[in-house]
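Trainee: What follows is a predicted structure for the sequence shown.
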Amino acid sequence: LILRIRVEGFEALVDLNKKFGADIVTSKLIFHEAAKLGTEIHGISFHIGSGVDNCRPMVGTLQTARTLLDYGRLLGHPVQILDIGGGFLPTNDRSFLKTGHFIENTLSTCFEGITLAVIAEPGRFLVTNAQYVATRVNQKREGYMRADIWGPTCCSFDIIEVFSGFFYLSV
């Protein structure tokens, strides 16, 4: 298992943290429950959201990830993977490299002496300028889309409830 944590402090075009991820208290509860069930958590992941142009809050996020990594290892979990997601909005190769160096230095500081596999997802950088579409609008019409409480699509903007608790289920 890889534990998805919630991060804060980023101004993202698409904020995925309202929909996905456990806060630090809930993350610790998950580590405890997994240990009780004999399930190992092998990593920690997060995603800052999509379209972030300021990576400074990454420092606090990586410090939180380190705290949780240490906590998980203390409970016997073989935490050895860190997925830092993606979402940064570098406008060119130079800013991409600058962002990469900043993250690399922050990782080196926060995880000094720790052997860790780090995963990054630079999807926005790879596809931002991949293509353009030009079209002519011939007609327009108004319509109504019926949606239930789950939202009409799996889009990250479809969110009905911002916070819901951590529940125990018995099967």
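Mentor: On my side now, so go ahead.
Trainee: make it CA atoms for all contacts and neighbour counts henceforth
Mentor: OK.
Trainee: Centre of the chain to stretch 18-31, how far?
Mentor: 12 Å (C-alpha atoms, centre = their mean, to the nearest Å).
Trainee: mind listing what's buried in it?
Mentor: Residues of stretch 18-31 classed as buried by neighbour count (16 or more other C-alpha atoms under 10 Å): 18, 19, 20, 21, 22, 23, 24, 27, 28, 30, 31.
Trainee: Now intersect the residues you listed with the strands, please.
Mentor: Taking DSSP state E, every one of those sits outside strands.
Trainee: In three-state terms, label the residue positioned nearest the centre of the chain for me.
Mentor: Ranked by distance to the mean C-alpha position of the chain (C-alpha atoms, centre = their mean), the top residue is residue 47 at 1.6 Å. The three-state label given to residue 47 by DSSP: H, G, I helix; E, B strand; the rest coil is coil.
Trainee: need the helices for the protein, in chain order.
Mentor: In the chain, the segments counted as helices under DSSP state H are 24-37, 58-74, 93-110, 123-127.
Trainee: Give me the residues contacting stretch 79-97.
Mentor: Residues outside stretch 79-97 that contact it (C-alpha atoms under 8 Å, 6 or more residues apart in numbering): 2, 41-55, 69, 72-73, 99, 115-125.
Trainee: before we move on, the earlier item: deepest of the helices of the chain, which one?
Mentor: helix 58-74 (a mean of 18; mean count of other C-alpha atoms under 10 Å).
Trainee: One more to weigh against that first structure:
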Amino acid sequence: MEYINYGEFVYKNDELYCEDIPVSQIIRNVGTPAYIYSKKYITRKYLSFSDAFKEVDHKIFYAVKSNSNLSILKIFAGLGSYFDANSIGEIERVERAGVSPSRIGFSGVGKTEEEIEFALSNEILVFKSESEEEIILIDQIAGRLNKKALVSVRVNPDVDPHTHPYISTGLAENKFGINAADSLDVFRRCSRLKNVILDGIDMHIGSQINNPEPFVEAVSKLSEIFFTLKGEEINLKHVDVGGGFGIKYKTEIPLNIIATANKLIPLFKKLDCEIYFEPGRFLTANSGILVSKVLYSKKNMNKHFIIVDAAMNDLIRPSLYDAYHYIQPLMVLNGKKDIYANIVGPVCESGDFFAKERVFPLMSRNDLIAIMSAGSYGMVMSSNYNARLRPAEVLVDNHSFSIIRSRETIRHMLYDEEELLKG
């Protein structure tokens, strides 16, 4: 098989390193399964993204949903990032990472009254709203609290991002945003509300977009709405492009952010307003891996199965989306025969797999593997299915590493239920 370097995960002397530390050294201290992240990679990706758009006034709202560990959020806070949150829990996480709520945008298609009141009371920066009914509710709650709410409206531009159906969010058939054809009337009506200040127009057309053209098409459509409203003296202060910037999982060519910026900046300059971005996966996916240990190897009929100690409860993307993650041993296994194998976990589901019919060297019990590109939508989507314990999380910073979330214990998992049983 081919051994591939991803960002700060590089093979040196036939062994996988994260920055300046052998991954195997980390695992000797924390065990498996474990998520490992590179601080250097996150920092570099954020700064290069911001630099690509330096010609226009912009804010980067890191998408908290992609990786919400407090230590990861703290890295972004130190870089000057804003944050895109989708729930009270995500707002709380950002605040507990030491971030002012004035740096938080609140997204989501189904905000509850409780969440809206919480966000208003905490004085977040802006609500990113997805329906007229929601905006009216924000106005009512803001009036009751004697506050003014900055609101931007998510418009669905009906642009096909050519990505997986589950992560396509900008087509007319998707649940997100307001139909572009209806958006002008929504802006007009909501501009008359007393406790809402219309601040911007938003979009998010999907995830894993590796071509600039869908962004160009969508921004062009939003620009038409922006200028029509401006002609009616509804002056918006920002345009939010959303996220969805594609990365490398397998052999795909990741989105070239400089080439994308070169195509978008002329459109942004015509708008002459602040531009918001909401990258998540683009900044963190290839900052992280999930390390797992081989438990057993066996053959059923003509299929070879490598059973590892990580499972779908630790990383559900392959089971949920049939998502591809490159998988490779931590040590280069020279001289081992290549075989076609399935890498599977211990959970009682046939859908508990990480790879199907791929070429791997013949691996033995206790060999370690790295599941690449696991820094986004990994730990945040983990669960206790089969009453399995969630893995540890580790952050590497040059020559040192720190545990940023301890491996879950039985006590952690059962504490609340046991207390309730006591009455």
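Mentor: Sure thing, it's come through. Values in this document were obtained by computation on a predicted structure and should not be read as measured data.
Trainee: contacting residues for the aligned partner of the residue nearest to the centre of structure 1 in structure 2?
Mentor: Matched to structure 2 by TM-score structural alignment, residue 47 of structure 1 sits across from residue 204. Residues in contact with residue 204 of structure 2 (C-alpha under 8 Å, 6+ apart) are 154, 156, 169, 170, 241, 242, 243, 244.
Trainee: and the first one, how many neighbours?
Mentor: The criterion is other C-alpha atoms under 10 Å. On that basis, residue 154 of structure 2 has 29 neighbouring residues.
Trainee: Over to the fourth one?
Mentor: Other residues near residue 170 of structure 2 come to 25 when the count uses other C-alpha under 10 Å.
Trainee: thinking it is in contact with residue 157, fair?
Mentor: Yes: in terms of C-alpha atoms under 8 Å, residue 170 of structure 2 counts as a neighbour of residue 157; the distance is 6.1 Å.
Trainee: Look up the residues that both of the two are in contact with.
Mentor: Counting by C-alpha under 8 Å, 6+ apart, the residues touching both residue 170 of structure 2 and residue 157 are 203, 205.
Trainee: ok, now how distant is residue 229 of structure 2 from residue 238 of structure 2?
Mentor: To residue 238 of structure 2, residue 229 of structure 2 is 13 Å away according to C-alpha to C-alpha, to the nearest Å.
Trainee: Any figure for the gap between the equivalent of residue 280 of structure 2 over in structure 1 and residue 71 of structure 1?
Mentor: In structure 1, residue 280 of structure 2 lines up with residue 123, judged by TM-score structural alignment. Going from residue 123 of structure 1 to residue 71 of structure 1 by C-alpha to C-alpha gives 30 Å.
Trainee: where along the stretch 201-350 of structure 2 do the strands fall?
Mentor: Taking DSSP state E, counting those that start in this stretch as the criterion, the stretch 201-350 of structure 2 carries its strands at 238-240, 274-277, 288-300, 303-308, 327-329, 338-344.
Trainee: Could you pull out the buried residues of stretch 21-40 of structure 2?
Mentor: Buried residues in stretch 21-40 of structure 2, counted by 16+ other C-alpha under 10 Å: 21-24, 26-27, 30-40.
Trainee: residues in structure 1 aligned with it?
Mentor: Alignment of stretch 21-40 of structure 2 against structure 1: no match, by TM-score structural alignment.
Trainee: what's the span of that stretch, first residue to last?
Mentor: 13 Å.
Trainee: can you give me the offset of it from its chain's centre?
Mentor: Centroid separation for stretch 21-40 of structure 2 versus its chain: 21 Å, with C-alpha atoms, centre = their mean.
Trainee: same deal with stretch 296-309 of structure 2?
Mentor: Taking mean C-alpha positions (C-alpha atoms, centre = their mean), stretch 296-309 of structure 2 and its chain are 32 Å apart.
Trainee: repeat for stretch 346-354 of structure 2
Mentor: 24 Å.
Trainee: Then stretch 25-41 of structure 1?
Mentor: Mean-position distance between stretch 25-41 of structure 1 and its chain equals 19 Å (C-alpha atoms, centre = their mean).
Trainee: What of stretch 116-134 of structure 1?
Mentor: With C-alpha atoms, centre = their mean, you get 15 Å for stretch 116-134 of structure 1.
Trainee: May I see the buried residues of that stretch?
Mentor: For stretch 116-134 of structure 1, burial by neighbour count (16+ other C-alpha under 10 Å) applies to 122, 124, 125.
Trainee: from the residues you listed, which is closest to residue 61 of structure 1?
Mentor: residue 122 (17.6 Å; C-alpha to C-alpha).
Trainee: Could you tell me which residues make contact with that closest one?
Mentor: Neighbours of residue 122 of structure 1 in contact, by C-alpha under 8 Å, 6+ apart: 85, 86, 87, 88.
Trainee: Can you pick out the most distant pair from those?
Mentor: Across those, the longest distance by C-alpha to C-alpha is 9.3 Å; it joins 85 and 88.
Trainee: circling back to that earlier point, need the contacts of residue 204 of structure 2 in TSV (columns: distance to residue 139 of structure 2).
Mentor: Below are the contacts of residue 204 of structure 2 laid out as TSV (distance: C-alpha to C-alpha, whole Å):
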residue	distance to residue 139 of structure 2
154	17
156	22
169	26
170	26
241	24
242	24
243	27
244	30
